[in-house]
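**Q** here you go, sequence then predicted model.
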Amino acid sequence: MSDSETDLGPNSKSAFDTKVGIVITERSAERVCGRAPVDGNTQPYGIWHGGATAALVETLGSVGAVEHAGPARRAVGTELNVSHLRSVRSGWVHGVATALHLGASSAIYRVDLTDDDRRLIASGRLSCRILG
């Protein structure tokens, strides 16, 4: 892990995130950045899998919601939607989750995913409930 990469924090990096290869490079309640490799996350046709898109969107948004919730509370996803816009066959998929709403009991993030050439490949939205 390089100096610019962080893990997902205590008790927040799942075996699934590790298997997908998700790396968080920036984290705050307002903005979370990360990436995952295309290699190992493709469908049988050799392109980035839509399930990997959903996983990356949910992980990035959830990390932001956990940051917003703070140590005394927790965040759980309540709604996820994704629009797939372009396929990718190699390299990395990069994601930026941007907070749209940070409330007392909810957090909502828009998550845009791009390829190595910064072309938008998918856009999603994650809603989380803050419990606590």
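**A** Arrived safely, thanks for sending.
**Q** could you use CA atoms for every contact and neighbour count after this?
**A** Fine.
**Q** OK, contacts around the residue nearest in space to the middle of the chain?
**A** Among the residues of the chain, the one closest to the centroid is residue 60, at 2.5 Å (CA atoms, centre = their mean). Contacts for residue 60 (CA atoms under 8 Å, 6 or more residues apart in numbering) come out as 24, 32, 33, 34, 95, 96, 97, 111.
**Q** of the residues you listed - the most surrounded one?
**A** Comparing those by number of neighbours (other CA atoms under 10 Å), residue 97 comes first, having 32 neighbours.
**Q** just the element for that one, please.
**A** Using DSSP states H and E, residue 97 sits within strand 92-102.
**Q** quick one: work out the angle between the helix or strand following that strand and strand 92-102.
**A** Reading on from strand 92-102 to the C-terminus, the next helix or strand found by DSSP H and E is strand 106-114. For strand 106-114 against strand 92-102, the angle between stretch directions is 150 degrees (axes from the mean of the first three to the mean of the last three CA atoms, to 10 degrees).
**Q** before we go on, here's another structure to hold up against the first:
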Amino acid sequence: MTKLPDDLDPELRARIADTQGGELSRKMGIDFVELSASHSVARMPVEGNRQVVGLLHGGAHVVLGESLGSISAAIHAGPGRYAVGIEINASHSRSVTDGWVVATCEALTLGRTLTTHEIVVRDEQERRLSTIRITNMLRDA
């Protein structure tokens, strides 16, 4: 069960619950553990998300990071607003072939019109696999 902030916009709460974070997140097996504007955590299986030589696909790292960063930005945006990703980058520093990865998302800036989050993906031994940074623009609905 995902831990959500008590004051979360009811519409966003329902969307997160109904979609489990969105179609792609579901397909990739992403499990959201904790979600807030400033700190979020999710995990994802390596199996089913590997590239042709058996390593966790670099794009899977980015999907995990963008999923966390975008939901965190949407939580910060609040009722009547939404988040749109405008920039994302990733640095991969280590590979993994099995098990689960855990991503921790921390807010770097939470502004009125922009948010930036850093997401660190680690393996089950807590070794850093990748670092992702995403910037979202906040818009009125």
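**A** Nice, I can see it. No experiment lies behind these values; they were computed from the predicted model shown.
**Q** same for the strand holding residue 97 of structure 1, what does it pack against?
**A** strand 31-37, helix 50-69, strand 106-114 (3 or more CA pairs under 8 Å, 6 or more residues apart in numbering; DSSP states H and E).
**Q** looking at these, which is closest to residue 9 of structure 1?
**A** Counting by CA to CA, residue 9 of structure 1 lies closest to helix 50-69 out of those; the figure is 8.8 Å.
**Q** give the aligned range of that closest one in structure 2.
**A** Helix 50-69 of structure 1 lines up with residues 58-77 of structure 2 when matched by TM-score structural alignment.
**Q** circling back to that earlier point, now for the contacts of residue 60 of structure 1, which pair is the farthest apart?
**A** Maximum distance among the contacts of residue 60 of structure 1 (CA to CA): 13.5 Å, for 24 and 111.
**Q** could I get the contacting residues of residue 56 of structure 1?
**A** 22, 35, 36, 95.
**Q** got the contact list for residue 94 of structure 2?
**A** Contacts for residue 94 of structure 2 (CA under 8 Å, 6+ apart) come out as 128, 129, 130.
**Q** and the first one, what's its match in structure 1?
**A** Pairing criterion TM-score structural alignment: the partner of residue 128 of structure 2 within structure 1 is identified as residue 120.
**Q** and that match, what does it touch?
**A** Residue 120 of structure 1 neighbours (CA under 8 Å, 6+ apart): 85, 86, 112, 113, 114.
**Q** give me the three-state assignment for the second one.
**A** The three-state assignment at residue 86 of structure 1 reads coil, by DSSP: H, G, I helix; E, B strand; the rest coil.
**Q** okay, now the corresponding residue of structure 1 for residue 116 of structure 2: neighbour count?
**A** Using TM-score structural alignment, the equivalent of residue 116 of structure 2 in structure 1 is residue 108. Per other CA under 10 Å, the neighbour tally for residue 108 of structure 1 reads 25.
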